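**Q** Quick one: sequence and predicted model below, then my questions.
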Amino acid sequence: MVCQLLMFFNRVKIDVRSLIIGITVIIVLSIISMFLGFSSVTLSGLLAGDEHSFLVFFQTRVPRTIALILSGASLALAGMIMQMLTRNRFVEPSTAGTVESASLGILVVMIFAPGLDVILKMLVAALFALFGSLIFMFLLRQIPLKSVLIVPLTGIMLGYVIGALTNGIADQEMLLPSLQSYLFGSFSMVVEGKYELLWLSLPLCLVAYLAADRFTVAGFGEDFSSNLGLDYKKVMLFGLVIISMITATVICTVGRIPFIGLVVPNIVSIVMGDNMRRTAPFVMITGAGLVLSCDILGRLMSRSAEIPVGTIMGVLGSVLFIALLLKWRKRLG
């Protein structure tokens, strides 16, 4: 079995040593996350069979850590796919109107079917996210792309329009505070029984990885893809469906976490190149590590009232985004 895995990694040119180091870092961050918090949980208490420690550890800390890993890994991979499909490094679900469209879907559920099951709620949010992504792709075809910055600016403007519509309707229905708290991007309320939807992101990431070569070819454009016998439109739709479902899954569970899908693929690309088959595992590991680090930082900065991951990632992501813009500007100039 080990030999088969090594042969697979060698075939797709995955750096096994770097992969092991990355997984080790995730394990270390996960252990820190599981033993960090307002309630004291110690290894000695768990080994001694302390009931309170067992309750806190297995019903809150473990689910929270799993949710952090799944959210970061899936959002990073979704951003990587979107960057390939749009052929632009500065695009991800939160800069393409996808997140805002999913939020509108959640608002529609809150108004018309507040008791809807979480799976059905996710599917509604995914449909709205897919519709918003299709609008974004349609706009890109209509606008002359004279600069790489036109693409994210178009997505950001589309997101503002959809977000304004969402907030306006929510305010009219007196649901704005509830919607904002729902989309806050915090893992503090993640407990056993409230995060399991995120496991759906795992098969979605696996399917995306299996289709990595198709996404890579589609990233060269419609003409190039057609010459190689690839159905460009089907691959585009398939990729957008995966992106929409991952986005909806994360939003329905923990809310918005910006910039993960933007900065992580760029950082990995700078180090390892643009081969999705080779870099996708490292994108997922880096995304998971970044979200875990932000959550740990939020708990260390304020032990009594932790700072949400979405807030920390918003600040950190914007700084990294500007740094990436400056770097690519120098490279293109």
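**A** All right, it came through fine.

**Q** okay, CA-based contacts and neighbour counts for the rest of this
**A** Noted.

**Q** how close does residue 119 sit to residue 250?
**A** Residue 119 sits 12 Å away from residue 250, going by C-alpha to C-alpha, to the nearest Å.

**Q** What of residue 328?
**A** With distances taken as C-alpha to C-alpha, residue 328 is found 29 Å from residue 250.

**Q** Second structure for comparison follows:
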Amino acid sequence: MTRTRTRPDDAESTGGTASVRAGDGTASTRPVGTPRKSAAGTKSSLIGWKLAAGIVGVLLLLALSLLTGVYDVFGGDGGAEMFQITRMPRTIALVLSGAAMAMCGLVMQLLTQNRFVEPTTTGTTEWAGLGLMLTVIVYPDASILARMIGAIIAAFIGTLVFFLFLRRISLKSSLIVPIVGIMLGAVVGAISTFIAVQTDMLQSLGIWFAGSFTSILRGQYEILWVVALVVAAVFITADRFTVAGLGKEVATNIGLNYNRVILIGTVLVAIATGVVTVVVGSLPFLGLIVPNIVSMIRGDDLRSNLPWVCLLGIAIVTICDLIGRVIIMPFELPVSVILGVVGALVFVALLLRQRKRG
């Protein structure tokens, strides 16, 4: 008996439907013979009045961030200088960190084929904090660049460890995968706490994981521009991540180097997580909330969703930061507190929604 293998492109000329596995591991079908979206169609879906309205809305939020604060930058002495030293750097940091961490969540969800995965549910953030602490212990006078490198290396190692664990798990349900990541993160966090207690750095560890934009000042945040390169790299490699999200077998059959794409994604996530952890701290659940909301509203078209993921990530971080600034003014709540509450509620809601769908 001769077995005939049909290439993915051959399905266009046959009847029936073609099965496509989505990012969460579920299967969907589309009528075979339906033409794939053309480049012009993709461009039109990227640029439209809705996206323009979204950009305007985010710009208004950023303008509100520039105007919010205890110090009167318009009528006070040295207001213009204070505006340049604190308000502008803080707003730029909101943009860069929000877009980068939201994009990291999207990349990790594609590579793991699970919608409940992001840096804080895989232990990547805890590994970055451990790397930052070890760097400071070894080199007490380490510069921000040296601390960033230490955090990136540890985050890269931690993400690889998570992927290795994932490959050895026989039951890869949508709930098991994030549980494994959270357990790994808890172990790494316990190790970090033990080392911090032994080296009298427990207070510093708490500050690093606070996730606050209060200390963002001119001259101390510029290294955060590195994550802009990560966002650009994700845009460039979006199609490869999409194919890798269909699984190793499918990606290999169409000629994609699956392991190389996984490595590229791991490097990008490690860089963004390490830099944001050093400069801002932990932003819990941001990479979980944003891709899921965008996917529920717009579907799973990755390339057309990328601008929306960036915009929504910036918007959520900015709103949480504004709430933290005004809720107990003149004091501030760390943005991680607000994000943690909102993210936990969304996480539980997504779990219940997934359970109802079976």
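**A** All right, it came through fine. Keep in mind it's a predicted model, so treat the numbers as computed, not measured.

**Q** Superposing both, give me the TM-score.
**A** In this superposition the chains share a TM-score of 0.93, using TM-score structural alignment, normalised by the length of the first structure; 320 aligned residues with a C-alpha RMSD of 1.4 Å.

**Q** which one of residue 119 and residue 250 of the first structure has more residues nearby?
**A** Neighbour totals were compared for residue 119 of the first structure and residue 250, and residue 250 leads with 28 against 13 (other C-alpha atoms under 10 Å).

**Q** Quick check: closest non-adjacent residue to the counterpart of the more buried one in the second structure.
**A** Alignment note (TM-score structural alignment): residue 250 of the first structure maps to residue 276 of the second structure. Of all residues beyond its chain neighbours, the one nearest residue 276 of the second structure is residue 97 (6.1 Å), with distances taken as C-alpha to C-alpha, 6 or more residues apart in numbering.

**Q** what's the helix or strand hosting that neighbour packed up against?
**A** According to DSSP states H and E, residue 97 of the second structure maps onto helix 88-112. Other elements packing on helix 88-112 of the second structure under the criterion 3 or more C-alpha pairs under 8 Å, 6 or more residues apart in numbering; DSSP states H and E are helix 49-67, helix 226-236, helix 238-244, helix 258-279, helix 286-298, helix 302-326.

**Q** residues in the first structure aligned with the helix or strand following it?
**A** Per DSSP H and E, the first helix or strand lying C-terminal to helix 88-112 of the second structure is helix 124-138. With TM-score structural alignment applied, helix 124-138 of the second structure matches the range 98-112 in the first structure.

**Q** what's the mean deviation for the matching stretch versus the second structure?
**A** Once the two models are superposed, stretch 98-112 of the first structure sits on average 0.6 Å from its counterpart in the second structure (mean C-alpha distance after the TM-score superposition for the first structure).

**Q** Can you find the partner of residue 296 of the first structure in the second structure?
**A** Under the alignment (TM-score structural alignment), residue 296 of the first structure maps onto residue 322 of the second structure.

**Q** Wait, its match touches residue 67, no?
**A** No: the criterion here is C-alpha atoms under 8 Å, and residue 322 of the second structure misses it with residue 67 at 10.4 Å.

**Q** circling back: highest mean neighbour count out of the helices and strands packed on helix 88-112 of the second structure?
**A** With neighbours taken as mean count of other C-alpha atoms under 10 Å, those reach their highest mean count in helix 258-279, at a mean of 23.

**Q** in the superposed pair, what's the mean gap between that one and the first structure?
**A** In this overlay with the first structure, the average offset of helix 258-279 of the second structure from its partner residues is 0.3 Å by mean C-alpha distance after the TM-score superposition for the first structure.

**Q** Which strands or helices does that helix pack on?
**A** The contact analysis (3+ C-alpha pairs under 8 Å, 6+ apart) places helix 258-279 of the second structure against helix 88-112, helix 124-138, helix 144-167, helix 226-236, helix 238-244, helix 248-253.

**Q** Now do the longest one: which range of the first structure does it align onto?
**A** Taken onto the first structure by TM-score structural alignment, helix 88-112 of the second structure occupies residues 62-86 there.

**Q** for that stretch, the distance to its chain's centre please.
**A** When distances are taken as C-alpha atoms, centre = their mean, to the nearest Å, stretch 62-86 of the first structure is centred 3 Å away from the chain's centroid.

**Q** Could I get the contacting residues of the match of residue 296 of the first structure?
**A** 65, 68 (C-alpha atoms under 8 Å, 6 or more residues apart in numbering).

**Q** my guess is residue 12 of the first structure contacts residue 279, does it?
**A** No: contact criterion C-alpha under 8 Å: residue 12 of the first structure and residue 279 do not qualify, at 9.8 Å.
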